[in-house]
Each structure stands twice: as C-alpha cells, then as structure tokens.
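Student: Quick one, what's the 3D model for this:
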Amino acid sequence: MVFGIEHKVKSHRLGRRRKKGGQKMLVAPWIVITLVCVLVASGLTWGFVALLRSGCSGDMWRVTVAAAPSVYGSLEDAAQAWEREQPELDGQCIGVEVTEVSAADASRGITGNWDTMSFGNRPIAWAPDAQAWGSWLASGEATAGYVTSEPVVLGEAGSVLAVAESTATELGWLGGEPPTWQAVVDAAAAGTINLAAANPRSSTEGLVALLNASSDGAGGFSQPAADAYAAAIEAGSSAADASALKDAYLEAGDPSQVMTMLDYQVEDFNSTVAPEVPLVPVTPSGTSVSAVASYLVLGGAAWVSESDAEIAERFGAFVASQVDSGAFSDPELAAVDDGAAALAQTTPDAVGSAVRAWQSGAQDLNVLFLLDWSSATMEETVEYGGDTVEAGIAAVRMAIDMVGEMEPTWRAGLWEYGVGAGGESNWRSVVASAEMSQEGKSALTDELYALSENAVYEGGAPLYDSLVAAYGDLNEHLVEGAANVVVVLTNSGMDTESLPTVEETAQTLEGMAGAATVYTVGFGEADAENLTSLATAAGGSYLPAPSEGGILGTIAPA
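Tutor: Model (predicted):
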C-alpha cells in the first residue's frame, strides 16, 4: 500500500500591518545585519539537515508485516508514522506494508505453504495477537530458528470464560473466589454447565484457553489436565472460534453454555447483541497465560533476506519506542507493565506439548473436494476475502484456504466437473488423496492455482452424476478412524446435463448409505434448495459460502 505524507501548513495572514506615524527604526543597522546573517546561516543549516533527512531516493521499498486483526489498525498507524520520518537504508527509502492475517492462518502459512492469493506476500515480520503462536512456531524442529529477535510486546487481552450472568451467579462464580480449572471441567462432566471451546488450532481464544486448562501450575504441561479438558469439551461442544461459539449460543439460547473467549470479545458481544442476560467474564484461578500481542521479526527462512530483516528490525524498534512512550495503543488490548514476564508466560515446550496432545486426541479428516468448473462459474461475481471475483475463483480460493488450515495427518484430494471434463464422463480426478504434509499441501495448492488459470468447460454443471461418482469413490477409499467428507463447491445446484433429477439423485445417495458425508457449499445465486437436498441425503448439510471463508471449522471434527 502507498502511505500518504501529511503536510501541515501553518496559518498565516495576507499582507502586513502598517506601522503608525512612520515610526523610525529603533535598532542599530549593524544589529540588523548581524541578525540577518544568523538567520541566513540558520536557514542554510536547516536546509542541509533537511537534505540529509530526505537522503533516500527512488521508489520506496516496503517489507510485509502480517498482523492479527486486533493489532492491524494500530500497526498500520505506526507504519504511516514511521514513513513520515523518511527512514532509509543505503540511500533507499524504506517502509512496511501491514497486511491483516489471523494468527492461525499466518502460523499455518509460515510453517507450510503461504497463500499469496489470500494474504499477499510472505511476511518478513509477524504480529500475532498472542505470543503463544510464536512459541508454537519455535516448538517445531524446522521452524525453531524463525524468530531471530526479542519480540516487542504490544499489549494483552485476558483469557476468560464467557458465562451468562444468571448462571455465574447461581454457581457462585461472581463476587467470590473464582473457580479453578478443575472445578470448571468437573462442572462440565456433571452436566452443570455445557463447556463450549474454541479450536486452539484456528483461534487465539482457543489456544490460550487450552494452555491454561492443561497447565501443570508451574508454566509446564499436564497430560491429565489436558485429558480432563478434552473430556469436558467432548461432553459439551466446540467451534472454530469465538464468533462461531457466539452464533451457536444465540441459536440455542442455553444459559448453561460456558464459552472460551478473550475479555474484549465478551464486551463486544454485550455491546453489539445487547442480550437480555448479559455475559460476564470469569477468569478461573490458575489462569497464567493471556493473549500477549507481540511483534516478531522472522529469520532463518528462505524468503527473508538480511536487508529485509534489517528493515523489519528497524520498524520494530520504532514500534517499541511508541509502546514505551504510550503513542501505540489499541482499544482491544491492555498495556503490559512487565514485557519480559508477559513473554515468559509461554514456552515452546509447553505450547508444543499442549497443541500436539490436542491434535493426537482429535479425529482426522479426509476430504474430497468436488469443484464445479463449468462456464457458469465465470458468469457471476461474488465477494471473497475482500475482493470481487468470479464464483469459480472464489471457490478455488476457499479450497486453498481450507488446505492451508489442515493438519499434517489429514488427507485431501481434488476432483473437478464440467461437460467433458473426463472425456466420456463429466468429471475427473485432478489430485489423488494424500496426507497434508508440507509437501502434500504444496502439491494440492499448486494444482488449485493451475486450475484457476485453465479454461472452464462450456455447457451446464453436471453436478448430480459427478456427486454420485465422487461419493461412491470416497466410500470405497475411506480412511479408518477419520471423518470422510465430500465438499462440493459451486454457484449452481441446477443440473440439466445429468439424466436423473435432483430427487432421484438424493434417493441414490441415501441408498448408497456410505460412511462418508457430503457438504455442499453454495456461492452467489446457488440453488440452496437443491444443494440442501443433496447434502442431507448423504448425512451432511448445505453451507452458504461466507465471504471470508472459515468453512473448515464447520466440517472438521473437534
């Protein structure tokens, strides 16, 4: 992005006031001459200093900073303030471009395949809304050296449980001693509360809650505490993030639902929804990890050069000075008095142990993407990721986003359909099912990018026959112990190419009665009725495509 430079012009008068009565000069001429010389010299000195300060030339070279939504605005303000100082490196004007990327998305992209279509250039610096993400990055053998500098602490948000005020009062959690984490999981096991947790691999609120609930009380990890927390969630519910938890809470209207959130998310809920019974934040005793937002310069990665890292370091120093002076502030974050203590809340060992324990206890996912690549996908535009794009391109971007979010042990494959896609059939396999390791993700993502550059198939969208074929194939290649899912991505739902009707296709899917599930994702003017009928026949559901993605959190097992 190009930052404008603010020009401030002092107010002035037009013309001069006349002196009364033609008064004579009361200052000796030699004094005036001396004063003029001083002013001229001062002007030359000021001009020389200004010349030195504007010593950079040419186009400005900016490095990318990926910032979580809660700190994006404040960091962008800081970037503009820094550029007004005209920083330079070897005569080159320098700056930073701040891009908004959730901490979870950035974490997956930095450790795996960065989605430039959705998130822009790979970052040189990263500002997650919790230092725990930096500790997770440092816990991996391949990425342990990616953070090369001392993080700059930007502020923090508290990890809390969001509880209906009536429920918190009834349980004695207000006005007295707060419950321990053990008391919370015990209440969930007894059915007194319904513990609803955000996913720690897709949300900051879920990650810090996991770290607090699985703590050994001394900054380390406790497997028994983690097991008890997982059991409490299994008895309750889970969702991708706090936003999904709040939607489920409003839909269910269950005051016994207790949700993992950050403190400002509770405030936002009460102010925007204005519920009859407000939520109150409850911080269980023993909570030692907060969401400490920080600024990290990346290093040790192939895409980070020494000069780019130096620019990011210099911007970090500027941000640190703003934090120290109080010029940097964010309405969602509280100031941190002791930065070193805040950073010490999480360690790579503790975070790595907690997240890996969570992953090992979760069910794997096996996805077959069924992508509509008929001409209709390019005849309609939709909003996705803040851009207006063709529906087919939005579908490709959503699939890429989902691949980026997948765990390494999960599997995915890709089919496309359109008239003549497979020669005699109207569908074909583009990528065979494979584990979503870094290599697997790269291969599938590359094919999705390549697909977006290929011509579409002229004619209608032969969904019905293609879905029956995909559903049958997945049922023949089920992954034992995993959730096996066909995900249809289309802006249609009407099919004039297949012989059976939608009702007949639904009956066929019901008759196949396989262990796989079908989710249909509709973009734009997709036929929601038809897509719902097909999905429910195979045990799934229809999902209107959200403009910001996030579908994986709905279909993935907790």
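Student: From now on I want contacts and neighbour counts done on CA atoms only, so please keep to that.
Tutor: Noted.
Student: Just after the longest helix along the chain, pick out the following helix or strand.
Tutor: Counting by DSSP state H, the longest helix found in the chain is helix 29-53. Next helix or strand after helix 29-53 toward the C-terminus (DSSP states H and E): strand 57-67.
Student: Give me the buried stretch members for the next helix or strand after that following strand, please.
Tutor: Counting by DSSP H and E, the element after strand 57-67 in chain order, helix or strand, is helix 69-84. Judged by neighbour count (16 or more other CA atoms under 10 Å), helix 69-84 contains these buried residues: 69-76, 78-83.
Student: show me what contacts the most centrally placed residue in the chain?
Tutor: With distances taken as CA atoms, centre = their mean, the chain has Ser102 as the residue nearest its mean C-alpha position (2.0 Å). Ser102 makes contacts with 67-69, 128, as judged by CA atoms under 8 Å, 6 or more residues apart in numbering.
Student: Any figure for the gap between Gly550 and Gly423?
Tutor: 34 Å (CA to CA, to the nearest Å).
Student: Of those two, which one has the most company?
Tutor: Using other CA atoms under 10 Å, the more surrounded residue of Gly550 and Gly423 is Gly550, with 18 against 9.
Student: Tell me who's in contact with the more buried one.
Tutor: So Gly550 contacts 240, 402 (CA under 8 Å, 6+ apart).
Student: and it, that one's in a strand?
Tutor: No: Gly550 is assigned coil when assessed by DSSP: H, G, I helix; E, B strand; the rest coil, not a strand.
Student: Next, the structure of the following sequence, for comparison with the previous one:
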Amino acid sequence: MKGRTRAGAGALAALLAVSACSFVEGAGVAGTLRVLAGSELADMEPLLAESAERTGVELVLDYSGTLDGTERIVAGAVEDYDAVWFPSNRYLHLVDGDRSSVRGETSVMLSPVVLGVSASRAEELGWVAGDGSVSGVTWEDVTLAVEEEGLTYGMSSPAASNSGFSALIGAASAMADSGAALEREDVAGVEERLATFFSGQELTAGSSGWLMEEFERRRRDVSGSGSVAPDGVVNYESVLMSYVPEAGEDPLVLVYPEDGVVTADYPLTLLAGASEEAAAAYERVVADLTSAEVQARIAETTFRRPAAAGVSERGFPSVVELPFPARREVVDELVAAYFSELRRPARTVYVLDVSGSMSGSRISGLRRALTVLTGADEGPLSSRGQVFQEREEVTLLPFSDEPGEPVSFVVEPEGADRARRGLAEEIAALEVGGETAAYDAVEAAYSLVEEAGEDGYLSSVVLMTDGEVNRGLDLDGLFASLEGLPSHAAAAPVFTVLFGEADAEEMERLSSRTGGRVFDARDLDLEEVFREIRGYH
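Tutor: Down below sits the predicted model:
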C-alpha cells in the first residue's frame, strides 16, 4: 500500500486548496500525550510530527487492535495512557453506558467500510458503468454475486478489527432494511442471507492493514506459494484508495453499497483519568488536527475524509450511513452468530514444540495459554471471539524428534463443552523431551489440511517452537515439500510464534512464504500472543 491511486489523487486535489482556518501556532511549553491507538493510524505519524512542531505536544502512540483496546478501557487497564484513538468508539459506548471512562472525544477524520473488487471481475458482474464508476449495487447484490457467480473476498475478524466489525453490522443492518437500529429479531430474519454472503469469505485477518498486505501478496504471489487471491476485499475506503496496482495489474474499483455502510470516525478520546496538563495538551492537538489545512493534509496523504464542520468533502462519493445498534446484546449476539453460524468454519492445526528445551516454565506457559482458548468466556466482545468456536476443527500436533500423533476435535454445537474439555485434557497431558523436528511437523500439518479436501473450512497452521530446528527437514527442504500442493492447502498460512531461542529469520521466512505472520512472544505472555493469533483464524 505505497503511494496512492491516480483516481484517488484527483478526487482529493480540491481539498488542498482549502484555507479557511490557520494552523494552531506552536506553544513554548512542550508536552506529551500517551495514546493507545489502532494500528492503522501508523500512517498518521508524519502528520503528527508536523503537528508537534506547531503545538509543542508530541503524541506517543502504542498500537492495539480496536476491540482489544476497548476491552482494556472497560477493564481499567489503561492507566499508562492519557488518551485512546481508535477508528470508532461505538462499541465502547455500548459497554460503558455512562461513559465514565471518557472525558472528551473529537472525531478527526472519516472512512466508510466498503468493498474493493478487481475491475475485470466487477465488469463481469455488470457493476461497472461506461465511465468506469460503480453505482446502484446493494449488499444483496453482492450476496447474489457470491451465490450465483462465485465472488470471493477477504475481510478482517469482527472480534478483532473494527473494519470487519463494521462490515458485519453494515451488511446485517442493510439486509434487515428496518429503517432503524438493528434489533435481535432483525438479525434472525437475515441470518440465511448473511450466511450466503459470508460463504464468499476466502481470507480473514486480525487487522485491516495485514488483510490488505496479504491480499496484495496473494494477487502478486510474490512467494510462489500458489495461494489464490480472492476477487476483492472489504476494508476502509482509505485503505482501498491507497492500493497501487503494479504495471499491468488489474486495479480495484470501489463498491459503495447504496443501501448503506458504517463509517469509522476516528475519535481522539481523552480518558477520564487524564491530568489537567494532558487535557490542555489534548485541546491543543484537537484544535490543530481539525483545522482546515490539516484536514486537507489528512485527506491528501491518508485518503480519509475530513471530519471537521465546514471542511468540504468534495471528491469523495456520497454514502448512506446506517444506524448503529443501540443495545450491546444485539451486537454481541450478532458477532457470536458470525462465528457459530454465519462464516465458514475454521480449521487450525497447532504445531507444538514439546522438545526438552520446553521443560519447566515454558511448557507450563504453553499449557496455560492454550487452555485459556478452550474455556467459555463471558467477558467483552474480543474475548468471546478468541475462544475455540462452534463448528471449528482444532488439531493438536506435538513434536520433538518427530511429529507426534495428531489429536483433533470439532467443536460441534451440541457437544461444544465436551470438545473443549477434551482439548483441555490433551493440553494438560503434553510431555516434554527430545530434539526439535519443527519442519517435519509443519509438513505433517499441511498433509492433514490436504487430506481434509475442499470442504469449506478456512485452514491455517500455528507453529510454536522455542529453539533451533535440529532434526529432519531444514526450511528449504520444507519449502520443496510444499511445492505442488492443491490450492486449498496452499492457501493455509503458517502463523509462527517466536519464543525462546527460535530462529527469528527462519520464522519470518516461513510465515512470509505461506502468507502468515510472526508473533513475537519473547517479551510477551504466551496467553496474550495466542489470543491475538485467534483474530487471524
């Protein structure tokens, strides 16, 4: 996602001429705001550096997933921060009804969640007009394209990422077509069509940024893995507009469902526990970021729409904004239904190092981290999305000198508790000893995925090892063994957990080759890492 599209640049050129307000003049007293922020805000850092020069206030951003960050706010685990900055506070306000955790908030920029589709596929579907634009397409039209034309797409997890969360709310609200905020009975009435819509989801992710990176990687197959890119991707308008096709590559066209979308408004939010000094610094930063010139700079460099009153949105297509559900239980039940009924079920093979180096605290930490995923969690939204879900197939594949015997459980709706108990017992029984044949075990995991066939599951592999691979295949040998896999197996990413003395470079090569991601557990609790990985299944 480097640079910007020619169409996007032209659409935004008018914003650069805006000059109704002046920048906030810099202060003599420097200050710092400690901010817990959504990871997609990394592209704002150059603009925030410019803002610091004018205001004397530096924003120090620590990144977190939106819904994980919301959970931390509700739990009161944000004492190290003065403010938070996520794409939306909507779910936070449903959970924190009296808004006791928030002292103030100001929307800084806007980006609706829409669908980007390859231009050739959109033309095949009859969505592209003579001028190259797309209009008149509804969420039901997209669902029909999935059902009748085999349209596929990627979307982030609604239990981890706001873009996936917003897409789920948007599709359900538009299909319900009640003219009001979504209610429980509305969800029940559209579950069948939602399940059809989500049958087209070929790619999932824990963040909107990684989703786009993986979509791009699959389109270009830079690793030679043979994984096939979906036809499109659901993401923020700004992310999709930032996509730059390579020479000769099919560009993306943006589809704005005419029956409505949910828009992220990126509220910079002062926490209730912030000091008076932090509050004063917050006001200075907000005044600067919402000035006309800075709003135009944000639009030109990040493709997010201006949020400040009186600043023109010329160049951006108009959208219909759908009402957000007014009750928490409606949202929670919809997200739960997404995992248990609507989306394609997940198949995950956990390849677990039980070599001698894992003895003591390491194997105890692994047992604890995995056991957390087996339990029913009545906590906030993201916690419920991180436990093993109904219909999910979970395989434990321990290894040391060689791959062990895989043990699989399907969390069937009528036997979910029994399956989770069985998983917990297998995890508790893990024994350590021997050397490290990690790549033999990964090869065995792919064999399991291949043997399962094309049965509608979204498959992935999680490799957790704490040491150097010293038995069996080396990494190049593993790559050679994976050549020629059928497409359903080749599409399975390997998510590697970097732990102990594991080779960081090799773990990165393995994840990159397969379309996965490295999670660094050397300085984090394994439980936190495994919870984060769940957003990618």
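Student: Can you lay out the buried residues of helix 69-84 of the first structure as CSV showing distance to Ala132 of the first structure?
Tutor: Putting the buried residues of helix 69-84 of the first structure into CSV (distance: CA to CA, whole Å) gives the following:
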residue, distance to Ala132 of the first structure
Pro69, 16
Ser70, 15
Val71, 15
Tyr72, 18
Gly73, 21
Ser74, 20
Leu75, 19
Glu76, 22
Ala78, 23
Ala79, 24
Gln80, 28
Ala81, 28
Trp82, 27
Glu83, 30
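Student: what's the neighbour count on the nearest residue to Glu416 of the first structure once chain neighbours are set aside?
Tutor: Spatial nearest neighbour of Glu416 of the first structure, excluding adjacent residues (CA to CA, 6 or more residues apart in numbering): Leu371 at 4.6 Å. For Leu371 of the first structure, the number of neighbouring residues by other CA under 10 Å comes to 23.
Student: secondary structure element for Leu371 of the first structure?
Tutor: Short version, using DSSP H and E: Leu371 of the first structure is in strand 364-372.
Student: whereabouts in the second structure does whichever helix or strand comes after that strand align?
Tutor: Using DSSP H and E, the helix or strand that follows strand 364-372 of the first structure in sequence is strand 381-384. Matched against the second structure by TM-score structural alignment, strand 381-384 of the first structure finds no partner residues.
Student: Return the set of buried residues in the strand or helix carrying Ala341 of the first structure.
Tutor: Using DSSP H and E, Ala341 of the first structure falls within helix 339-343. Across helix 339-343 of the first structure, burial judged by 16+ other CA under 10 Å covers 339, 342-343.
Student: The helix or strand just after it: average distance to aligned residues in the second structure?
Tutor: Going down the chain from helix 339-343 of the first structure, the next helix or strand is helix 348-361, by DSSP H and E. Here the mean offset of helix 348-361 of the first structure against the second structure after fitting is 4.0 Å, by mean CA distance after the TM-score superposition for the first structure.
Student: From the contact counts, what lies against helix 348-361 of the first structure?
Tutor: helix 131-139, helix 204-213, helix 223-235 (3 or more CA pairs under 8 Å, 6 or more residues apart in numbering; DSSP states H and E).
Student: how big is the angle separating the longest one from helix 204-213?
Tutor: Okay, so that is helix 223-235 of the first structure. On the basis of axes from the mean of the first three to the mean of the last three CA atoms, to 10 degrees, helix 223-235 of the first structure is oriented at 130 degrees to helix 204-213.
Student: what does the helix or strand just after helix 223-235 of the first structure correspond to over in the second structure?
Tutor: Going down the chain from helix 223-235 of the first structure, the next helix or strand is strand 237-239, by DSSP H and E. Under TM-score structural alignment, strand 237-239 of the first structure corresponds to residues 202-204 of the second structure.
Student: what's the matching stretch in contact with?
Tutor: Residues outside stretch 202-204 of the second structure that contact it (CA under 8 Å, 6+ apart): 152-157, 211, 230, 458, 536-537.
Student: Can I get the buried part of the residues you listed as one PyMOL selection?
Tutor: Selection of buried members from these for PyMOL, criterion 16+ other CA under 10 Å:
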select buried, resi 152+153+154+155+156+157+211+230+458+536+537
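Student: Looking at the contacts of stretch 202-204 of the second structure, which are in helices?
Tutor: Those of these lying in helices (DSSP H): Leu211.
Student: just the contacts of stretch 202-204 of the second structure now: which is nearest Ala264 of the second structure?
Tutor: Ser156 (14.7 Å; CA to CA).
Student: Show me what the closest one lines up with in the first structure.
Tutor: Counting by TM-score structural alignment, the partner of Ser156 of the second structure is Ala198.
Student: The buried residues of helix 339-343 of the first structure into TSV, with extra columns for distance to Arg108 of the first structure?
Tutor: TSV is the format used below for those (distance: CA to CA, whole Å):
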residue	distance to Arg108 of the first structure
Gly339	26
Ala342	24
Leu343	21
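Student: so who does the match of Ser156 of the second structure touch?
Tutor: 205-207, 238-242, 245, 259-261.
Student: What of Val469 of the second structure?
Tutor: Contacts of Val469 of the second structure (CA under 8 Å, 6+ apart): 436-439.
Student: same question, Trp136 of the first structure
Tutor: So Trp136 of the first structure contacts 348, 351-352 (CA under 8 Å, 6+ apart).
Student: Filter these by whether they're kept in the second structure.
Tutor: Of those, the ones still in contact in the second structure (both residues aligned by TM-score structural alignment, their matches' CA atoms under 8 Å) are Val351.
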